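1. Got a sequence here, can you build the structure:
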Amino acid sequence: MSRSTPRPEPFVSATSAAALNDLRTRLRATRWPDSPADAGWSLGVDVGYLHELVDYWADEFDWAAQESALSRHPRFRVEIGDLNIHFVHARAVSPVGPALPLVLSHGWPDSFWRYSKVVSLLTDPGAHGADPADAFDVIVPDMPGYGYSDRPTGPPLNSIDVAGLWAELMRILGYSRYGAAGGDIGSAVSRYLALDNPESVVAVHRMDAGLPVFTGDRADLSPQEQEFLDSSAAWGSTEGAYAAMHRTKPQTAAVGLTDSPAGLAAWIVEKLRGWTDCDGVIERSFSKDEILTNITLYWLTGTIGSSMRMYNANGSIPSEQHARRVEVPSGFSFFSGDLFARPPRAWLDRVANVVRIKELPRGGHFAPFVEPELYAQELRDFFRPYRKALG
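-> So this is what the prediction gives:
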């Protein structure tokens, strides 16, 4: 590593007792809203469930244990430009042949937490009943403004900007050829990483194709593609209010969500439930400890506002960027219960060089966390033919 190359430094998070005491004080002082009888989740968060969750957060949740568990994989920070980027870097265990480097990009509302259950399955497949030849070196960065990465102090970064950071991160780590995978905003980051670095990205795997952006003549689309655009627009009108707020007025929401842990929990837990195939019962997919680990990360790092601002930045990406086609071999795994409508094959072929599509019976939007074994197997199967690109 040359002297001009930034050197990653080991990172271990540490939370002060004062920060946890302040959190508990705020939780116990929550000013609760009224709720119509039997409203449940029909108007947003179920206030009764949220009250139960907040009580657990204040009196039983063991953040120290969860913080320690998050450090079971090697974590680092490195300066790229004017930002310190936090990332997991877990190398393959006893690989057979060269391990494929793989950068995993998360979305909202999460962080490196999304992949915390899948890292060992990918670095040490032989220990989990899979082929040791399918081992990966796994890199899981927190996007700027999320988790333990720095919050941009200037204009928010969009998915193209973050893809550029990931390309530099992989160069710093010494990887010239690697795979990319992600979901939600991380799907877009992975897409741009492949678009702008085709000489480095051997293949790209995505859990979704994103909400469609099309500025051409609809008459040029197949009936299935037109139906896909319409269903996506319908989803936006009924479920997309959060994204409209993030895109247009993120600072307004950030004031309340940064000040009130109960408010922050409401904003996030409603999405964890709604975007997972849990049949409406969130704890079929996430335990209270798992829910609160994700939310506590946002609370302690103060990143809810900065994470939302990325929507604003992405909303300004020019239409010609959305129209670019990924020529790098692309695979899609669609997990039942996800929030996005399933794009037809004609649409996927329009936006990417598709070599594999798989429909999965369960998993939802957070499949790497909820169904880690299923997700890990998808990555092993998809990337297996591209390991030869490493030489």
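2. From here on, just use CA atoms for contacts and neighbour counts.
-> Fine.
3. what's the longest helix in the chain?
-> Identified as the longest helix of the chain according to DSSP state H is helix 223-239.
4. Can you give me the buried ones in that helix?
-> Applying a neighbour-count criterion of 16 or more other C-alpha atoms under 10 Å, the buried positions in helix 223-239 are 225, 226, 228, 229, 231, 232, 233, 235, 236.
5. Would you format these as JSON lines with distance to residue 24 included?
-> Output for those, formatted as JSON lines (distance: C-alpha to C-alpha, whole Å):
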{"residue": "225", "distance to residue 24": "49"}
{"residue": "226", "distance to residue 24": "50"}
{"residue": "228", "distance to residue 24": "45"}
{"residue": "229", "distance to residue 24": "45"}
{"residue": "231", "distance to residue 24": "42"}
{"residue": "232", "distance to residue 24": "40"}
{"residue": "233", "distance to residue 24": "40"}
{"residue": "235", "distance to residue 24": "36"}
{"residue": "236", "distance to residue 24": "35"}
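6. quick one more, to check against the first:
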Amino acid sequence: MKNVTEFRVSVSPEVLNDLKSRLQNTRWPGEADGSGWHFGTSEAYLKELVKYWLTQYDWRKQEAALNQYPQYIADVNGVKVHFQYIKGKGKNPKPLILTHGWPDSYYRFHKIIPLLTEGEQSFDLIIPSIPGFGFSEKASMSSRQVADLWKVLMTENLGYLKFYAAGGDMGMNVVKALASNYPDQVTGIHLTDAGYPMGQEDPATMTEAEKQFAQFVQQWWYSEGAYAMVQSTKPQSLAYGLNDSPAGLAAWMLSFGNAGAPYEIIEQAFGGRDELLTNVMIYWVTQTIATSVRMYKTDALALWGGEKPLQKTRVPAGIAVFPREAQFPREWAERFVHVVSFRNMKEGGHFAALEVPEAFADELRTFFYSLK
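-> Below is the predicted model:
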């Protein structure tokens, strides 16, 4: 490895004591009678979660779990990138870089690490934190700029001539850019979403299934898309409150995680209550909520500034559509990537690697090992 140093998560007692004080002194705003989750994150639920956070959640236990696997900091074109690096135990493991989104983190993939590094069909897993997220440098970069970093990380820092890539949410944008711009290095990609119609498409070129998907997205945008509009336009205004209040940070992240899903499965969507809080904690202890939401603005500025659309990649792509995710048709994905596998999964949602890790890991293994 080149320009790489070892890393361990270690949060000071002062940070944890400050967190406890802030949670204990949360100023609750009150909520409309009977509003439940219909006005945003339920205050009744959030109070219960904060109580659990204060009295039962054990950060030191979670910190030890985060340090279970090797972690590093790489200097990638002058940017400090945090990543996990776990070698596969098979005879010829495939190098695979996994990219998270928002409001999750590299922790999104922790349950599938043992599932993908054991056995003959195994992988060398590289799981980085996007710059501006978690333990990487606090630098807000566009998805394409992150893709450029990933190419250097894989080929120059780690020495892989060719590699595979997978991602969802904002990670999807990074992976598409990797495949489009570096088809000679990227052997195959896997996505759990393919982007959304934004009104720029010519309806005459769209199939009926694509038009129905576009209508669904428009309705979803009006009911659940406020977070993306705020983060794409006024991320700094939002960041002050979220960086100052752990309860506020959790409320904002939970509101998104709950979008489009039955309210009672919110913890399940993140893999469980401890997993949910550990994901929030990664943002809190690193103070990266500001730089993470700023990525939405950075991507928007690149688009508004006339950034040319990515060329459709020739790299083979596998697509998995989970039932609690936006149900896009195959032809929509084929606009952007060379789809060779398209599967509708039986269960799971936006954070499938946390919610249904066995099914997700099996999907990745089956697809990547089917490629010649």
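7. Okay, helices next: where are they in the stretch 101-250 of the first structure?
-> 119-123, 159-172, 185-196, 223-239, 241-248, 250-259 (DSSP state H, counting those that start in this stretch).
8. What is the corresponding segment of the second structure for the first one?
-> The aligned range for helix 119-123 of the first structure in the second structure is 113-117, by TM-score structural alignment.
9. chain center to that stretch: distance?
-> 18 Å (C-alpha atoms, centre = their mean, to the nearest Å).
10. Tell me roughly how far it lies from the first structure on average.
-> Aligned to the first structure and superposed, stretch 113-117 of the second structure gives a mean residue distance of 0.8 Å (mean C-alpha distance after the TM-score superposition for the first structure).
11. can you pull the buried residues of that stretch?
-> Neighbour count says stretch 113-117 of the second structure has 113, 115, 116, 117 buried, by 16+ other C-alpha under 10 Å.
12. Can you classify residue 359 of the first structure as helix, strand or coil?
-> For residue 359 of the first structure, the assignment made with DSSP: H, G, I helix; E, B strand; the rest coil gives strand.
13. From residue 324 of the first structure, how far off is it?
-> Distance of residue 359 of the first structure to residue 324 of the first structure, computed by C-alpha to C-alpha, to the nearest Å: 25 Å.
14. Then residue 40 of the first structure?
-> If you go by C-alpha to C-alpha, the gap between residue 40 of the first structure and residue 324 of the first structure works out to 43 Å.
15. got it, and residue 99 of the first structure?
-> For residue 99 of the first structure relative to residue 324 of the first structure (C-alpha to C-alpha), the value is 30 Å.
16. same deal with residue 244 of the first structure?
-> To residue 324 of the first structure, residue 244 of the first structure is 24 Å away according to C-alpha to C-alpha.
17. those strands in the stretch 1-150 of the second structure, which residues are they?
-> Secondary structure of the stretch 1-150 of the second structure (DSSP state E, counting those that start in this stretch): strands at 4-7, 71-76, 79-86, 94-99, 123-128.
18. so the last one corresponds to what in the first structure?
-> Under TM-score structural alignment, the counterpart of strand 123-128 of the second structure in the first structure spans residues 136-141.
19. what does the first one give?
-> Strand 4-7 of the second structure falls opposite residues 8-11 of the first structure when the two are matched by TM-score structural alignment.
20. Buried residues, that stretch. List them.
-> 8, 11.
21. The counterpart of residue 34 of the first structure in the second structure: neighbouring residues, count only.
-> Using TM-score structural alignment, the partner of residue 34 of the first structure in the second structure is residue 30. Residue 30 of the second structure: 9 surrounding residues under other C-alpha atoms under 10 Å.
22. Next: residue 95 of the first structure.
-> For residue 95 of the first structure, using other C-alpha under 10 Å, the count is 20.
23. Look at residue 359 and residue 324 of the first structure and report which has more neighbours.
-> residue 324 (14 against 11).
24. In which helix or strand does that one reside?
-> Residue 324 of the first structure belongs to no helix or strand when assigned by DSSP states H and E.
25. isn't it right next to residue 353, touching?
-> No: using C-alpha atoms under 8 Å, residue 324 of the first structure is not in contact with residue 353, being 11.3 Å away.
26. before we move on, back to that, residues in the second structure matched by the longest helix of the first structure, start to end?
-> Helix 223-239 of the first structure covers residues 208-224 of the second structure once aligned (TM-score structural alignment).
27. tell me the average deviation of the matching stretch from the first structure after fitting.
-> Mean deviation for stretch 208-224 of the second structure: 1.6 Å (mean C-alpha distance after the TM-score superposition for the first structure).
28. which residues does the nearest residue to residue 27 of the first structure once chain neighbours are set aside contact?
-> Excluding the flanking residues, the one nearest residue 27 of the first structure by C-alpha to C-alpha, 6 or more residues apart in numbering is residue 58, at 6.0 Å. Going by C-alpha atoms under 8 Å, 6 or more residues apart in numbering, residue 58 of the first structure touches 23, 24, 25, 27, 28.
29. try 10 Å this time
-> 20, 21, 23, 24, 25, 26, 27, 28 (C-alpha atoms under 10 Å, 6 or more residues apart in numbering).
30. Chain neighbours aside, what residue packs nearest to the spatially most central residue of the first structure?
-> Closest residue to the average C-alpha location of the first structure: residue 106 at 2.1 Å, with C-alpha atoms, centre = their mean. Spatial nearest neighbour of residue 106 of the first structure, excluding adjacent residues (C-alpha to C-alpha, 6+ apart): residue 186 at 4.7 Å.
31. neighbours around the aligned partner of that neighbour in the second structure, how many?
-> By TM-score structural alignment, residue 186 of the first structure lines up with residue 171 in the second structure. When counting by other C-alpha under 10 Å, one arrives at 24 neighbours for residue 171 of the second structure.
32. And residue 171 of the second structure, how close does it get to residue 218 of the second structure?
-> For residue 171 of the second structure, the distance to residue 218 of the second structure equals 22 Å [C-alpha to C-alpha].
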